[in-house]
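Peer 1: okay, here's the prediction I keep looking at, along with the sequence it came from:
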Amino acid sequence: MELTQSQIYSPPPGFFRRLSVLDWVYGAALAAGVLFALSRFGAHMDYYEKAILVLSAPTFAWLGWHWKPVRWLIALLAVLALSSISLYGGVLDAANQKFLLKYGLSSQSAVLWMSTLFFLSTLFYWGGLLTRSDFGGAVGSKLCWAAVVMGFTGMLARWYESYLIGTDVGHIPISNLYEVFVLFSLITALFYLYYEQHYATRQLGPFVLLVISAAVGFLLWYTVNREASQIQPLVPALQSWWMKIHVPANFIGYGTFSLAAMVSAAYLLKSKGVFADRLPALDVLDDVMYKAIAVGFAFFTIATILGALWAAEAWGGYWSWDPKETWALIVWLNYAAWLHMRLMKGLRGQVAAWWALIGLLVTTFAFLGVNMFLSGLHSYGQL
């Protein structure tokens, strides 16, 4: 018997064969951007920063190929960051003299815009949920994206501003509470926006934006009361290339754990009949919660290992039971147990949701409470 054409198995095309011309143009643009950055700013980078920059091209290419919004986000950030650098013209005081810097593209102005946009996004998301309005959710989503753009613009501008203060002062802006609260807000928002598109629902925005708005509220209080927005030289313990990879990995963990906790709050409300006809199905909420914790656990594990290697270099030992290290271990054990119960025992439902929600308290204390109430080798990050 002869096989018809439809019966002959044809293997699916490989990944690279599935890429379109626009995909390749996007990848080429990233490579060109990396080469431009190396030629323009390479003199201010060490070998590790150059390696990170080079690796960023395939990383963001892969992200952009799998999640299209990353493309225009990177393009927009490149335009805004280069505009900010051009307006400064190598003079830090230009931030007080030029209109666009003073009210938009300096680091402090951009972070204030980010904060305002996150607050507005929260209001519109909640308005959309309470009034059953698709318009409110759509506006909230766009405002959230705008906040992400301004936040990353502020971070990139701050990085450049630190070098304008002095080449010995310049550093990636992830070294103190002010900077990592901005980072936390942006990471949490980006992961939420990905899940929003992936699951085609905006009904989780009101919950996730609450934790982001809380972080932004603390950031503003901290800025006003402690003048935390001022750029300071790095303390000796932070003058290490480990910081550039340990801190982002750590805050991907914190951000996704927080996202999972807010989704679990939505799960519990729906289980009790609150917003039951407005929130996604319980299976969807459960899936988002699980995936967020799984991603966060992977990155938090990497961050913990990197932190131990950094500690060995900075303090001569991989582990010293410093309060920050101890609470990081508690966070890791908490989510390791959650995932074990999920994968081995089929943990689902309200127990899993309550566990994820309570996990936010553990995570918050490890992130912020240790800095407020305990002292140790990580005291350079205290309030």
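Peer 2: Thanks, I have the structure now. These figures come from a predicted structure and were not determined experimentally. Numbering: from 1, shown residues only.
Peer 1: C-alpha from now on. contacts and neighbour counts both.
Peer 2: Fine.
Peer 1: quick check: closest non-adjacent residue to residue 174.
Peer 2: What sits nearest to residue 174 in space, not counting adjacent residues and going by Cα to Cα, 6 or more residues apart in numbering, is residue 180, at 5.3 Å.
Peer 1: quick one: that neighbour from residue 321, how far?
Peer 2: 23 Å (Cα to Cα, to the nearest Å).
Peer 1: comparing these two, which residue is more hemmed in?
Peer 2: residue 180 (18 against 12; other Cα atoms under 10 Å).
Peer 1: what helix or strand is that one located in?
Peer 2: Element membership for residue 180, per DSSP states H and E: helix 177-198.
Peer 1: and that helix, what does it pack onto?
Peer 2: Judged by 3 or more Cα pairs under 8 Å, 6 or more residues apart in numbering; DSSP states H and E, helix 177-198 is in contact with helix 134-165, helix 205-226, helix 243-271.
Peer 1: and residue 111, which of these is closest to it?
Peer 2: helix 134-165 (5.4 Å; Cα to Cα).
Peer 1: for the closest one, name the packing helices and strands.
Peer 2: helix 69-88, helix 107-131, helix 177-198, helix 205-226.
Peer 1: winner for burial among those?
Peer 2: helix 107-131 (a mean of 22; mean count of other Cα atoms under 10 Å).
Peer 1: just want the angle from it to helix 177-198.
Peer 2: 40 degrees (axes from the mean of the first three to the mean of the last three Cα atoms, to 10 degrees).
Peer 1: quick one: contacts for residue 193?
Peer 2: Residue 193 sits next to 141, 145 when contact means Cα atoms under 8 Å, 6 or more residues apart in numbering.
Peer 1: wait, residue 121 touches residue 136, no?
Peer 2: No. In this structure residue 121 lies outside contact range of residue 136 using Cα atoms under 8 Å: 9.0 Å.
Peer 1: what sits up against stretch 143-158?
Peer 2: Residues beyond stretch 143-158 that count as contacts (Cα under 8 Å, 6+ apart) turn out to be 73, 76-77, 80-81, 84-85, 105-111, 113-118, 120-121, 173, 179, 182, 186, 189-190, 193.
Peer 1: okay, now the one to match up with it:
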Amino acid sequence: MDPLIKLEEILFIVAVVSYLVSSFLYIWYLITRSDRAVKLGTIILVLGLAAHTIALMLRWVSSGHAPMANLYESLSLFGWGIVLFFLIAQHFYPVKVAGSLVVPTAFLITSVAGVFYEGPQPLVPALQSYWLWIHVTIAMLSYGLFALAFGAGFFYIVQEYLLKKQYQNVVAAFVILLAALGIVLGLWAGSVWAEPAKVADELGRIDKIYTGEDTAKILGGAGFGLLIGAILGFVAGKGASRPGFSKRLPSLDVLDEVSYRAIAFGFPLLTIGIITGAIWADQAWGRWWGWDPKETWSFITWLYYGAYLHTRLTMGWRGKHSAILAVIGLVAVMFTYLGVNLLLSGLHSYTPT
């Protein structure tokens, strides 16, 4: 095995383990408010990000192209972006507690990337363009910012309910969040378990043909994920409903500001990502826009976040309204990013970006 590839694998594992350990420390900080825990968690998270960065660079060198050509590389880059933007936000805002949600999310994404690991492969003709790394990098950075907005928005909702002593709503918020996450992970697990037939046309579009058994596996995974997520959400919600828990969270103003700024920076990046993707599509397939499922859902996501900014800047929507939109927005992002590739057919089926 190429020494660079071996070193990349080791550093990637170091990053995943670091994110896992850091996740526990941030969650422990949420529970105990231990400064030692969050300081150690931050140090380990920084070290994990450094290892992850070097792993991505080694992947680039060993493959001869930007590490964005398959599901492993793209998921790895997505997780890297989430950690990077969280650390930047933590440096400027008192949002350490958000790490108890954001860091585990990054860990889940990078660990799922490991499941799809494959060695460096030559690029298919459509991906042999410098627009690859430009388009994908910008898109992944915008996704990372939207994930940060999601975390801040969720804790805004929880904090408001806590301040109003609406503890049943706190439990409901955690149940809905973790149940939704369970469904997403279950759909992913089911889609991996299922083995649909794949047929490529002359343009490279991958058509997936699902049998009844494949569909049952996917729906079964979603149902199991829903059950486990709901149970975990109930336990977490009960824990968060304890008296004094609200003092462990940032103020509503801080959470609102972080969520808004993350989307305010992420939206123009998503816009540029879509534009560069259109340029790339024209070079690869001879048309700027073809309403491919990925293109369609990218446009839907763009409209959604555009509506978020519109309602905030012109209609005065702030606080809970904006927080709910920020939380729901990540659903559109994740379906655009993963759902389209795993469940639908199109030109992007061979690459998740």
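Peer 2: Sure, I can see it. These numbers come from a predicted model, not from an experiment.
Peer 1: re earlier: please pull up the equivalent of the residue nearest to residue 174 of the first structure in the second structure.
Peer 2: Residue 180 of the first structure maps onto residue 74 of the second structure when the alignment is built from TM-score structural alignment.
Peer 1: one more: residue 306 of the first structure?
Peer 2: Match for residue 306 of the first structure (TM-score structural alignment): residue 276.
Peer 1: what about the nearest residue to its match once chain neighbours are set aside, how many residues close to it?
Peer 2: Spatial nearest neighbour of residue 276 of the second structure, chain neighbours left out: residue 135 (5.4 Å); criterion: Cα to Cα, 6+ apart. Per other Cα under 10 Å, the neighbour tally for residue 135 of the second structure reads 23.
Peer 1: with the one 5 residues further on instead?
Peer 2: By the criterion of other Cα under 10 Å, residue 140 of the second structure has 27 neighbours.
Peer 1: my guess is it meets residue 83, correct?
Peer 2: No. Applying Cα under 8 Å, one finds residue 140 of the second structure not in contact with residue 83, separated by 11.9 Å.
Peer 1: helix/strand/coil for residue 173 of the first structure?
Peer 2: Here residue 173 of the first structure is coil, with the state taken from DSSP: H, G, I helix; E, B strand; the rest coil.
Peer 1: separation between it and residue 311 of the first structure?
Peer 2: Distance from residue 173 of the first structure to residue 311 of the first structure, by Cα to Cα: 20 Å.
Peer 1: the more surrounded of these two?
Peer 2: Neighbour totals were compared for residue 173 of the first structure and residue 311, and residue 173 leads with 21 against 18 (other Cα under 10 Å).
Peer 1: wait, is the match of residue 306 of the first structure part of a strand?
Peer 2: No. Counting by three-state DSSP, residue 276 of the second structure falls outside a strand, being helix.
Peer 1: distance-wise, check it relative to residue 65 of the second structure.
Peer 2: Taking Cα to Cα, one finds residue 276 of the second structure at 18 Å from residue 65 of the second structure.
Peer 1: state the distance from residue 96 of the second structure to residue 223 of the second structure.
Peer 2: Note on residue 96 of the second structure: its distance to residue 223 of the second structure, by Cα to Cα, is 33 Å.
Peer 1: comparing those two, which residue is more hemmed in?
Peer 2: residue 96 (23 against 18).
Peer 1: what residues are up against the counterpart of the more buried one in the first structure?
Peer 2: Structural alignment places residue 96 of the second structure opposite residue 202 in the first structure (criterion: TM-score structural alignment). By Cα under 8 Å, 6+ apart, the contact list for residue 202 of the first structure reads 125, 137, 138, 141, 196.
Peer 1: residue 202 of the first structure and residue 39 of the first structure, how far apart?
Peer 2: From residue 202 of the first structure across to residue 39 of the first structure, the span is 42 Å (Cα to Cα).
Peer 1: ok, and what's touching stretch 240-250 of the first structure?
Peer 2: 48-49, 172, 174-175, 183, 299-300, 302-304, 306-307, 310.
Peer 1: and those, which of them are buried?
Peer 2: 49, 172, 174-175, 183, 299-300, 302-304, 306-307, 310 (16 or more other Cα atoms under 10 Å).
Peer 1: between those residues, which sits nearest residue 337 of the first structure?
Peer 2: Nearest to residue 337 of the first structure among those, with distances taken as Cα to Cα, is residue 300, at 14.0 Å.
Peer 1: tell me the secondary structure for the closest one?
Peer 2: helix.
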